[in-house]
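J.: Here is a sequence together with a model predicted from it:
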Amino acid sequence: MKFTATIFILWLCCFSSFAQNSTKNLKYGLFSMDPNKSIVQNTEDSGNHKVLLAAMKATDMADILDKDGPFTVFAPSDLAFDKFTSSEISVLLMPENKNKLRSLLTYHIVAGNFTAAKLLQAMSRGKGSTTLTTVQGNKITATMSGIEIVLTDSFGNTARITTADASQCNGVIHVIDSVILPQKYNLL
């Protein structure tokens, strides 16, 4: 009887943990990815990264992220863009703001294939943090908070990796819960 109760408690804990992780991952944009497809193709298929996909297309980055690589993309889900109003996003997507939008988008991209394991190794060598140079040219810092990898921009804004290591044919995507910024943006 004691053994059966222990098994039931273990199962309940595992199920509870799975349910919490599933809810969290759905909230921030977990989606099934085909490692044979490109970053753009999988982003398009996700349904949870419409704003990011629009930014890729508006800046002509879709062509680059569809073929070249490898790239590591810290991909804000649509929920991550909630810090911006819909009018701010509309303004940012206007053709006259293409350079500002490209700067924002490329701040989420690092050349190379940086899996979570590689980030953790770099943080270990860096005594708890590592700095990554983005394609945009500025730096972001990766640290740990509990068991989560946290990215910090130059203004102290943070984003947590909510889903790591989605392999692509031309790199890797890590879904993040916030937008990181290369500079102060006055969108309107």
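T.: Here it is on my side, so go on. Fair warning: this is a prediction, and the values are worked out from it, not measured in the lab.

J.: hey, let's count contacts and neighbours off CA atoms from now on
T.: Fine.

J.: Quick check: buried residues in the longest strand along the chain?
T.: Secondary structure assigned by DSSP state E gives strand 158-168 as the longest strand of the chain. For strand 158-168, the neighbour count (16 or more other Cα atoms under 10 Å) marks 158-168 as buried.

J.: Next, the angle from the longest helix along the chain to strand 158-168.
T.: Across the chain, the longest stretch assigned as helix under DSSP state H is helix 2-28. In terms of direction (axes from the mean of the first three to the mean of the last three Cα atoms, to 10 degrees), helix 2-28 departs from strand 158-168 by 100 degrees.

J.: Show me what counts as buried in helix 2-28.
T.: 27-28.

J.: Show me what that helix is packed up against.
T.: Other helices and strands packing on helix 2-28, by 3 or more Cα pairs under 8 Å, 6 or more residues apart in numbering; DSSP states H and E, are strand 158-168.

J.: another structure for you, compare them:
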Amino acid sequence: MNVVKIGRLLSLCTALGVCSTIVTTDSAFAKPATKMVGGAAMYPSKNIVQNAANSKDHTTLVAAVKAAGLAPTLSGKGPFTVFAPTNAAFNKLPKGTVPTLLKPANKATLTKILTYHVVAGKYNAASILNLIKKGNGKATLKTVQGEKLTASLMGKTVMLTDAKGGMSHVTIADVNQSNGVIHVVDTVLMPK
């Protein structure tokens, strides 16, 4: 069988010379991009929690999401944009912060911090860059937590500034999920 794709037309020809043409969309042949994060493939067919759980760089984030009771939400339909701090990002916090946040007594504070990393809707890098351009160098993103993050460019890197003036770089952008997109960041963002 000989298969030839021409734009939206697909021509199938068998060895017997019988040919047929099928109209299709280009996306029928496009494989979703699979990125590697933390040594694991991030599959666009899986949700945010499923993929993050496979990343060796996000074990702290996954433990925090579970401790805060956010796994069902972030496994849901979405779409969500998640700025996902790495283990190294959590390690930048003062010593003892992470174990303290993971305690049941601190669930509200942990939830506030984690939901500050989530924006409702799917904002890929191109859409964030477009917002930055439209905002004359800055874009404001309202988080699920309710406060805002400011996105800007530092060279060619998207920089996020939190409510306390802390900054985080997007180190891996556009990790597509079935229910949104993850952008890996190098610093934990803090709400007021």
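T.: Yep, it's here. If you're wondering where the values come from, they're calculated on a predicted model, not measured in any experiment.

J.: Against which helices or strands is the longest strand of structure 1 packed?
T.: helix 2-28, strand 148-152, strand 171-176.

J.: quick one: the longest helix of structure 1 to strand 171-176, angle?
T.: 100 degrees.

J.: In three-state terms, label the aligned residue in structure 2 for residue 132 of structure 1 for me.
T.: Applying TM-score structural alignment, one finds that residue 132 of structure 1 aligns to residue 141 in structure 2. The three-state assignment at residue 141 of structure 2 reads strand, by DSSP: H, G, I helix; E, B strand; the rest coil.

J.: So what's the residue count around residue 141 of structure 2?
T.: By other Cα atoms under 10 Å, 19 other residues sit near residue 141 of structure 2.

J.: Go ahead and confirm it touches residue 149.
T.: Yes - with contact defined as Cα atoms under 8 Å, residue 141 of structure 2 reaches residue 149; the gap is 5.2 Å.

J.: how big's the offset between the following helix or strand past the longest helix of structure 1 and structure 2?
T.: Next in sequence after helix 2-28 of structure 1, counting helices and strands by DSSP states H and E, comes helix 39-46. When structure 2 is superposed, helix 39-46 of structure 1 averages 0.3 Å from its matched positions, counting by mean Cα distance after the TM-score superposition for structure 1.

J.: tell me which residues of helix 39-46 of structure 1 are tucked away?
T.: 39-43, 45-46.

J.: Distance check, the alignment partner in structure 2 of residue 55 of structure 1 against residue 133 of structure 2.
T.: Using TM-score structural alignment, the partner of residue 55 of structure 1 in structure 2 is residue 64. Distance, residue 64 of structure 2 to residue 133 of structure 2, by Cα to Cα, to the nearest Å: 34 Å.

J.: Kindly report the same for residue 75 of structure 2.
T.: 32 Å.

J.: ok, those two, which is more surrounded?
T.: Higher neighbour count among residue 75 of structure 2 and residue 133: residue 75, with 17 against 14, using other Cα under 10 Å.

J.: what helix or strand is the equivalent of the more buried one over in structure 1 on?
T.: By TM-score structural alignment, residue 75 of structure 2 lines up with residue 66 in structure 1. For residue 66 of structure 1, the element it lies in under DSSP H and E is helix 61-67.

J.: Residue 159 of structure 1 contacts residue 144, correct?
T.: No - under the criterion of Cα under 8 Å, residue 159 of structure 1 makes no contact with residue 144, lying 11.4 Å away.

J.: got any residues that touch both of the two?
T.: Taking Cα atoms under 8 Å, 6 or more residues apart in numbering as the contact rule, residue 159 of structure 1 and residue 144 both touch residue 150.

J.: picking that back up, residues making contact with the longest strand of structure 1?
T.: 24-25, 28-30, 33-39, 42, 74, 115-116, 148-152, 172-180.

J.: what's the angle from that strand to strand 148-152?
T.: Relative orientation of strand 158-168 of structure 1 versus strand 148-152 (the same axes, to 10 degrees): 110 degrees.

J.: what stretch of structure 2 does strand 158-168 of structure 1 fall on?
T.: Going by TM-score structural alignment: strand 158-168 of structure 1 matches residues 167-177.

J.: what about the matching stretch, how far off from structure 1?
T.: Averaged out, stretch 167-177 of structure 2 is 0.2 Å away (mean Cα distance after the TM-score superposition for structure 1).

J.: Can you name the residues that contact the aligned partner of residue 111 of structure 1 in structure 2?
T.: For residue 111 of structure 1, the aligned residue in structure 2 is residue 120 (criterion: TM-score structural alignment). Listed by Cα under 8 Å, 6+ apart, the contact set of residue 120 of structure 2 reads 78-81, 143-144.
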